[in-house]
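Sharing a model prediction with you, sequence too.
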Amino acid sequence: MPLTFLTGGARSGKSSVAVRRAERAGAPVVFVATGQAGDAEMAERIALHQAERPPHWSTVEAPLDLADAVAGIGPGHAVIVDCLSLWVSNLMGRGDDQASTLDQAHALGRWAAAYPGQVLVVTNEVGSGIVPMHPVSRDYRDRLGRVNATVARYADLAQLVVAGRTLTLDPLED
């Protein structure tokens, strides 16, 4: 099962599920981090995630050029990409348009589907709430939803994580 796609709300347990599955993979683990510590709160969140991971795992920092970063990972690892939500935010902050963002999402999905090892991709599901009032917030919600749908299409297994539990999602029929 090359690509597992894990989505859900904030603090739903997505990262913990990915960490537990990578630990059980029986392969060296590479954690691909997309977050950036732009303030004290984010630095604290990153530190908590780092403490959850075993110290012998490798970490690749990829806040922007995610497809290029993962392409350099050798075969046979369990790879966790955490998370697409921050990555999309970072791309928007850099000024990437939606078409470029989706092209990069396709590149990530193609890599993950072909990778000779387990890949776990973590993201947030932000489209279940109200329509945001601010245009930037609406753009983020829409863009992340499209990125999630794009990457999930490449997945062998897609799951919604709620309260630390998973629900398997059926693929869309074409």
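Everything's here; your move.

CA only for contacts and neighbour counts going forward, please
Will do.

Pro116 versus Val147, what's the distance?
Applying C-alpha to C-alpha, to the nearest Å, the value for Val147 to Pro116 is 23 Å.

scratch that, Arg45
31 Å.

same thing with Ala47?
For Ala47 relative to Pro116 (C-alpha to C-alpha), the value is 30 Å.

Same check on Thr101?
For Thr101 relative to Pro116 (C-alpha to C-alpha), the value is 25 Å.

Looking at the two, which is more packed in?
Legend: neighbour count by other C-alpha atoms under 10 Å for Thr101 and Pro116, higher for Thr101 (19 against 15).

what's near enough to touch the more buried one?
By C-alpha atoms under 8 Å, 6 or more residues apart in numbering, the residues touching Thr101 are Val88, Leu91, Val147.

next, the one to line up against it:
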Amino acid sequence: MKQLITGGARSGKSALAQARALEWQQQTDGKVVVIATATAEGQEMAQRIAHHQSRRPNSWQLLEAPRNLGDLLAKHSQPNTLIMVDCLTLWLSNELFGGDWPMAKEALLDALPGLPGPLILIGNEVGQGVVPLGEGNRRFVDECGWLQQHLSPLMDRVTLTLAGLPLELKECS
């Protein structure tokens, strides 16, 4: 099953994704791989990363990958391995402002249908507030929205989190 969990900052996305991954692991005795896209630039971000790491089981494998997500998913996806990507929004930022965003997005979208294993993607809803100042900021918000619109049809399940509560937007049985 391929899932997208989206919501605002501190809405409970990662906690929900971790609970679903743990439940899957307990039911299947499978392996969980976390692909972390953040880079520790500054103490505040390092603290955020440490917080996320402290909430995950030590048995889960961690891959740090700020870029080239499509290739990494294709390389590591297996039927008995759930991959959790935390988070798409930081990956988008890394590719948009330091990589080749159109190619990276295309590689991700091309890889998804062929992945043999379960997948949980975590991303932020960033376009529900005011229109941001600055061309780069507006482009980031637009690209984030378009990315999730392109991902949703490829997902079996899409969940929006608000105040720590999941709202199922799409669920295929």
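Perfect, thanks for sending it. Just so it is clear, the structure is predicted and the values come from calculations on it, not from any experiment.

TM-score for these two?
After superposition, the two chains reach a TM-score of 0.90 (TM-score structural alignment, normalised by the length of structure 2), with 166 aligned residues with a C-alpha RMSD of 1.6 Å.

If you rank the contacts of Thr101 of structure 1 by neighbours, which is first?
Neighbour max across the contacts of Thr101 of structure 1 (other C-alpha under 10 Å) = Val88, 26 neighbours.

In a helix, that one, correct?
Yes - looking at Val88 of structure 1 with DSSP: H, G, I helix; E, B strand; the rest coil, it is inside a helix.

burial count for the closest residue to it other than its chain neighbours?
Computed as C-alpha to C-alpha, 6 or more residues apart in numbering, the closest residue to Val88 of structure 1 that is not its neighbour in sequence is Leu144, at 6.4 Å. Leu144 of structure 1: 26 surrounding residues under other C-alpha under 10 Å.

what helix or strand does Leu144 of structure 1 sit in?
helix 135-153 (DSSP states H and E).

once the two are aligned, what's the mean deviation for the helix or strand following that helix against structure 2?
Counting by DSSP H and E, the next helix or strand C-terminal to helix 135-153 of structure 1 is strand 157-162. By mean C-alpha distance after the TM-score superposition for structure 1, the fitted strand 157-162 of structure 1 averages 0.6 Å away from its aligned residues in structure 2.

check contacts around the aligned residue in structure 1 for Leu112 of structure 2.
Residue correspondence to structure 1 (TM-score structural alignment): Leu112 of structure 2 is matched to Gly109. By C-alpha under 8 Å, 6+ apart, the residues touching Gly109 of structure 1 are Thr150, Val151, Ala152, Arg153, Tyr154, Ala155.

And Gly114 of structure 2, by the same measure?
Contacts of Gly114 of structure 2 (C-alpha under 8 Å, 6+ apart): Ala74.

try 10 Å this time
Counting by C-alpha atoms under 10 Å, 6 or more residues apart in numbering, Gly114 of structure 2 makes contact with Leu73, Ala74, Ser77.

For the residues you listed, pick the one with the most neighbours.
Leu73 leads these on contacts (other C-alpha under 10 Å) with 21 neighbours.

Quick one: map Val126 of structure 1 onto structure 2.
So, by TM-score structural alignment, Val126 of structure 1 is matched to Val126.

Its match contacts Trp146, correct?
No - under the criterion of C-alpha atoms under 10 Å, Val126 of structure 2 makes no contact with Trp146, lying 11.3 Å away.

Spit out the residues that contact the two alike.
Phe140.

So which of those two has more stuff around it?
Neighbours were counted for Val126 of structure 2 and for Trp146 using other C-alpha under 10 Å; Val126 has more, 17 against 11.

Quick one: map Phe31 of structure 1 onto structure 2.
Checking TM-score structural alignment: Phe31 of structure 1 goes with Val34.

Looks to me like that match is in a helix.
No - Val34 of structure 2: not assigned to a helix; according to three-state DSSP it is strand.
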